[in-house]
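Peer 1: missing the sequence, but the structure's below:
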């Protein structure tokens, strides 16, 4: 621990300048298109500027090898891209390096990092990189008399007929019912933390239960929509973007009441290249790299100052700003994932949800 404190202090004094001895860094991420976006936006310019090689390691969920490596006392990864809930849990367990926000670069407009990162994306041991949302997608061909635009419309099967796709998960379902019932996004957790609020959510879900098709894997909702099994469904915003822009599907997005979740970089205390790891996190979570990532994938940058710099998709014609979950307009009614709330209430709400599903 003493070594880490000294290391962090030294790097603070250097402003994370390129004085580290390490000439490589091992980054464990999620593979696929997401990894490609990181290679293009973070890794290539990082190596060019710092002379440090980035070795990417793909994992279905980087928190899994992180936990295994820490427990085995054989850590081979330097930087892990994990869900914020996992970052908070492992920080509490004492497995991760703590970051001093003052050592992170300010935003492009000079805003200190602590004020530049979106709410919930900067914690003791984690620096946010992307924000993604669970949104509502709908088939535009199903609503000739007017398109749905709100969460309330999703629950109105009389005005907007058709089946609805929902995740078989209390976390991404109960909040939606409360918003449809008139609870402001900012009051969702306070409401859901009371017995009356829980009852209210399930009563609202009762109104569409017979019309719901439940999904469990991320690819399912888009397939349900494409096959015409549902006219509307909640879906991960990145998958909906791919269908609309990449495949030309006649779908559209309802951003009202989106559920935001954050991915973040963490560094284990036993990282083999700690100096390079901290340099990488510092560089990759800067304003410009986070903005550049949007050229390759439709996830929002975790920094507010990155938003004005988001440009075109890599097709050279699609403006990415309208597809960013972190745009000012889309954030107005967003509900941000609260790991601490779910740590306290997950078990009881999951039991209630499963019992509700099983009931006629």
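Peer 2: Looks like it came in fine. Since we're looking at a predicted model, the values are computed, not measured. Numbering: from 1, shown residues only.
Peer 1: only C-alpha atoms for contact and neighbour calcs from this point on.
Peer 2: Noted.
Peer 1: which other helices and strands contact the longest strand anywhere in the chain?
Peer 2: In the chain, with assignment by DSSP state E, the single longest strand is strand 251-266. Secondary-structure packing of strand 251-266 (3 or more CA pairs under 8 Å, 6 or more residues apart in numbering; DSSP states H and E): strand 79-83, helix 84-92, strand 126-139, helix 151-154, helix 328-331, strand 335-336.
Peer 1: Quick one: closest of the ones you listed to residue 350.
Peer 2: For the helices and strands packed on strand 251-266, proximity to residue 350 was assessed by CA to CA; helix 84-92 is nearest, at 17.0 Å.
Peer 1: can you give me the helices in the stretch 1-150 of the chain?
Peer 2: Taking DSSP state H, counting those that start in this stretch, the helices of the stretch 1-150 of the chain run over residues 2-14, 32-38, 44-50, 63-72, 84-92, 113-116.
Peer 1: and the angle from the fourth one to helix 84-92?
Peer 2: Looking back up the chat, that one is helix 63-72. With axes from the mean of the first three to the mean of the last three CA atoms, to 10 degrees applied, the angle from helix 63-72 to helix 84-92 works out at 10 degrees.
Peer 1: Check it against this one:
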């Protein structure tokens, strides 16, 4: 209770200071936004940054593509007493960690964000997707697999099950997997026979973790590890891998816009959330600009506009009807695509991430 009171007080102070700065023309004319690069960041540029810039031509918007290292970099900035970022796009589990460590600012969603067009408060419009007091939800996406459709060695067969990723006999060739434990350990346990609903219970145990790494061992020498979301699409396009994991929106861009011979494997796609956090400790003029930007960028229309450019579902309920019809079949939430999905456990990973990161890196080094 004491922590909630302190957070509420901090939020009220932030709102008051930012409002004062804004009303007195003290908003910074520079805005540093942090995201992931590639097709996803481009969708943010088109839907959010360009229209915001058109409204505020004097504002210089600078993009940094460091979201994958957001936790480590914000820790370092905080230690150095020099926060250089204003608004940071992070996955939900990282938002929870940053909030718990006091590195992200508490958000009063109903005061700091726009209501829905019918007046529904932001907190109700985002609903259960607000998984942290510091998190401003933006999109629902999934991490899933894409595969080439022209692999001669497959004899006309195509993978239709996530466990085909582990079947080197039927589907030979290089794979690409993200260079982190998240998703890889879940898929490994599932394909080693663990029921979907038991995955996190098993993964909590030393035996379960060893079992997951043992399953990954079976394909380790055929894996190219990726760190940036653009890596797998490029590897698939170049034919360096035959199947690889990445974010569904990156694969959409590869398949629909680049017209590469690639298909989606939706089985056991892992649902996740992406959204904004505002670092703690910003000067009032920068905070005022950051709050002004997120108020604009997370309203109903802007979140729906992002779905014009990439196949991620908008986080607001009120945005869903505004998504263009031609994009709806490409959304991870489409019923045809969501027959067998894994709901990513944000809180579990917030608790276990540091420990399993260390174990994963040690395993990679073997």
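Peer 2: Arrived safely, thanks for sending. This one's a predicted model, so the numbers in the text were calculated from it and none came from an experiment.
Peer 1: Let's have the helices and strands packed on strand 251-266 of structure 1 in JSON lines, adding distance to residue 181 of structure 1 and mean neighbour count.
Peer 2: As requested, those are exported to JSON lines (distance: least, CA to CA, whole Å; neighbours: other CA atoms under 10 Å):
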{"stretch": "strand 79-83", "distance to residue 181 of structure 1": "29", "mean neighbour count": "25"}
{"stretch": "helix 84-92", "distance to residue 181 of structure 1": "27", "mean neighbour count": "20"}
{"stretch": "strand 126-139", "distance to residue 181 of structure 1": "16", "mean neighbour count": "26"}
{"stretch": "helix 151-154", "distance to residue 181 of structure 1": "7", "mean neighbour count": "21"}
{"stretch": "helix 328-331", "distance to residue 181 of structure 1": "19", "mean neighbour count": "15"}
{"stretch": "strand 335-336", "distance to residue 181 of structure 1": "15", "mean neighbour count": "23"}
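Peer 1: Which stretch among these approaches residue 230 of structure 1 most closely?
Peer 2: strand 126-139 (8.4 Å).
Peer 1: that older thread, check the fit of the longest strand of structure 1 onto structure 2 and give the mean distance.
Peer 2: Mean deviation of strand 251-266 of structure 1 relative to structure 2 after superposition (mean CA distance after the TM-score superposition for structure 1): 2.1 Å.
Peer 1: right, and the helix or strand after that strand?
Peer 2: helix 274-284 (DSSP states H and E).
Peer 1: got a list of what residue 12 of structure 1 touches?
Peer 2: By CA atoms under 8 Å, 6 or more residues apart in numbering, the contact list for residue 12 of structure 1 reads residue 103.
Peer 1: got it, and residue 38 of structure 1?
Peer 2: Contacts of residue 38 of structure 1 (CA under 8 Å, 6+ apart): residue 293.
Peer 1: Quick one: map it onto structure 2.
Peer 2: Counting by TM-score structural alignment, residue 38 of structure 1 corresponds to residue 44 in structure 2.
Peer 1: next one: residue 80 of structure 1
Peer 2: By TM-score structural alignment, residue 80 of structure 1 lines up with residue 88.
Peer 1: With residue 178 of structure 1 instead?
Peer 2: Checking TM-score structural alignment: residue 178 of structure 1 goes with residue 189.
Peer 1: for residue 293 of structure 1, same thing?
Peer 2: Here residue 293 of structure 1 is matched to residue 306 in structure 2, going by TM-score structural alignment.
Peer 1: Residue 182 of structure 2 versus that match, what's the distance?
Peer 2: From residue 306 of structure 2 across to residue 182 of structure 2, the span is 26 Å (CA to CA, to the nearest Å).
Peer 1: cool, residue 140 of structure 2 as well?
Peer 2: For residue 140 of structure 2 relative to residue 182 of structure 2 (CA to CA), the value is 17 Å.
Peer 1: follow-up on the earlier one: relative to residue 244 of structure 1, which of the helices and strands packed on strand 251-266 of structure 1 is closest?
Peer 2: Per CA to CA, nearest to residue 244 of structure 1 of these: strand 126-139, 10.0 Å.
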